[in-house]
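Asker: Here's my sequence, what's the structure:
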Amino acid sequence: MSTHSPRRSTGTDIALIAGFAALIAICAILPSIKLAGPVPITLQTFGVLLTGAVLGPRRGFLAVMLYLAVGAAGLPVFADGRSGFGVFSGPSVGYLVGFPLAAALCGFIVTRLPRKAIQTNVPLIFAAGLVSSALFIHVLGMAGLVWRADVTWAGAFDIDKVFWIGDIIKNVAMALVATAVHRAFPDLLHRRPAPQPESVSTA
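Answerer: Take a look at the predicted model:
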């Protein structure tokens, strides 16, 4: 029988969602790297994928959505201290839309791994982050560039490809941190309890 009440579990979930939303905001407002193109390089991807890998798909998705909602409401938590709905009409909109989906997919993949792998297998966690980033952040990011920056898909790819080396490094760091967190807090991910054998009573 679980010793954790539903109220305590809900309170913990809310605290974790809020805490990781704040972490993503910190990663976003740290000084960005300006290269050619309209989208700066920040640590947002690290924070987003770490959130999914640590919290799992549902809470990871909610944490990133909370971060986006706070930024849309006017707090300067987006890259370069930007805020407001206007950011979602700019060239980075595709990347922002891809963030919660990437966190959810990364969390989904991680929760399907054996507990030992979650705690120790850095390459597997790295792969989960890289696949999630590629499928959602980069693909939707390029779609947003085509839509809002008035470039072709080839031009969008030329802009997006400069992020890949940095993303590989950030995913390595994410995997190292995520495995360390899960070693320290092995029950952080919600898992279904193993079925208990039915007891046989005798008359």
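
Asker: From here on, just use CA atoms for contacts and neighbour counts.
Answerer: Noted.

Asker: Which helix or which strand is home to I24?
Answerer: Secondary structure from DSSP states H and E places I24 in helix 6-29.

Asker: Would you indicate which residues of that helix are buried?
Answerer: Buried residues in helix 6-29, defined by neighbour count with 16 or more other CA atoms under 10 Å: 13, 16-18, 20-29.

Asker: another one to check against the first:
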Amino acid sequence: MKLLDITYVALLAAFMGALGFVPPIMLSFTPVPITLQTLGVLLAGGILGAKRGFLSMMIFLLLVAAGAPLISGGRGGFAVFLGPSAGYLISWPITALCLGYLISRFSKLRFGRILFINLTVGIFMMYIIGIPVQAFILHIKLTNAIITSLVYIPGDVLKATLASYLVYRLAKSPAIKRNLHKENSPIDEPLEAKTEA
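Answerer: As a prediction, this is how the structure comes out:
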């Protein structure tokens, strides 16, 4: 990995930490707050690509596990991985990896396409991992956890829309195309390029 790649990964991890300083919205009926850090996860995959996005989220979570209070609300330490939000935290690197992989399949990115991927894969991935873990830790029925989590959908749709727009705009930059979406592995080559080969 080149120095520039490391710089981008570190910057995204730092951006996630900065989002953690935005106060969370606490809800009376669930211990899992509404935060802006979901936005950072979606940007990690869309801007950095699969490998770098995954790495940036892993670095961020390692810092949190080491005690850095970077989770929204000033939370940090290994204890956060044992709480109701644990599943969502664990899903972040996986989500960034999947988003980066899918978005990098296309040499021509359209806003609607990015938004569709963010909603159907990005947000869904966080829910499908986060909600069952939340139900398990809180000792509640999965159906109850699903119903409670419906409150997150409007905010997550807004964050997915904003992330998609930012990725769409940044993807037009030659520097972003050259430095961020050029992966070393064949797995990250655009679908159109593979077809032409």
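
Asker: After superposing, what score do the chains get?
Answerer: Remark: TM-score between the superposed chains equals 0.88 [TM-score structural alignment, normalised by the length of the second structure]; 183 aligned residues with a CA RMSD of 1.7 Å.

Asker: quick revisit: would you turn the buried residues of helix 6-29 of the first structure into JSON lines with distance to A149 of the first structure?
Answerer: Output for the buried residues of helix 6-29 of the first structure, formatted as JSON lines (distance: CA to CA, whole Å):
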{"residue": "D13", "distance to A149 of the first structure": "38"}
{"residue": "L16", "distance to A149 of the first structure": "35"}
{"residue": "I17", "distance to A149 of the first structure": "32"}
{"residue": "A18", "distance to A149 of the first structure": "32"}
{"residue": "F20", "distance to A149 of the first structure": "30"}
{"residue": "A21", "distance to A149 of the first structure": "28"}
{"residue": "A22", "distance to A149 of the first structure": "29"}
{"residue": "L23", "distance to A149 of the first structure": "29"}
{"residue": "I24", "distance to A149 of the first structure": "25"}
{"residue": "A25", "distance to A149 of the first structure": "24"}
{"residue": "I26", "distance to A149 of the first structure": "26"}
{"residue": "C27", "distance to A149 of the first structure": "24"}
{"residue": "A28", "distance to A149 of the first structure": "21"}
{"residue": "I29", "distance to A149 of the first structure": "23"}
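
Asker: Which parts of the first structure are helices?
Answerer: Counting by DSSP state H, the first structure forms helices over residues 6-29, 44-55, 57-73, 93-111, 115-120, 122-132, 139-148, 153-160, 163-184, given from the N-terminal end onward.

Asker: do you know which of these lies nearest F85 of the first structure?
Answerer: With respect to F85 of the first structure, and counting by CA to CA, the nearest of the helices of the first structure is helix 57-73 at 4.9 Å.

Asker: which residue numbers in the second structure go with the closest one?
Answerer: Taking TM-score structural alignment as the measure, the second structure aligns residues 50-66 with helix 57-73 of the first structure.

Asker: Contacts for that stretch next, please.
Answerer: With contact meaning CA atoms under 8 Å, 6 or more residues apart in numbering, stretch 50-66 of the second structure is reached by 5, 9-10, 12-14, 16-17, 41, 44-47, 70-71, 76-81, 89, 92-101, 104, 183, 188.

Asker: Any quick PyMOL command for the buried ones out of these?
Answerer: Of those, the buried ones can be selected in PyMOL as follows, counting by 16+ other CA under 10 Å:
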select buried, resi 9+10+12+13+14+16+17+41+44+45+46+47+70+71+76+77+78+80+81+89+92+93+94+95+96+97+98+99+100+101+104+183+188
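
Asker: Which strand runs longest in the second structure?
Answerer: strand 30-34 (DSSP state E).

Asker: now that one: which residue numbers in the first structure?
Answerer: Under the alignment (TM-score structural alignment), strand 30-34 of the second structure falls on residues 37-41 in the first structure.
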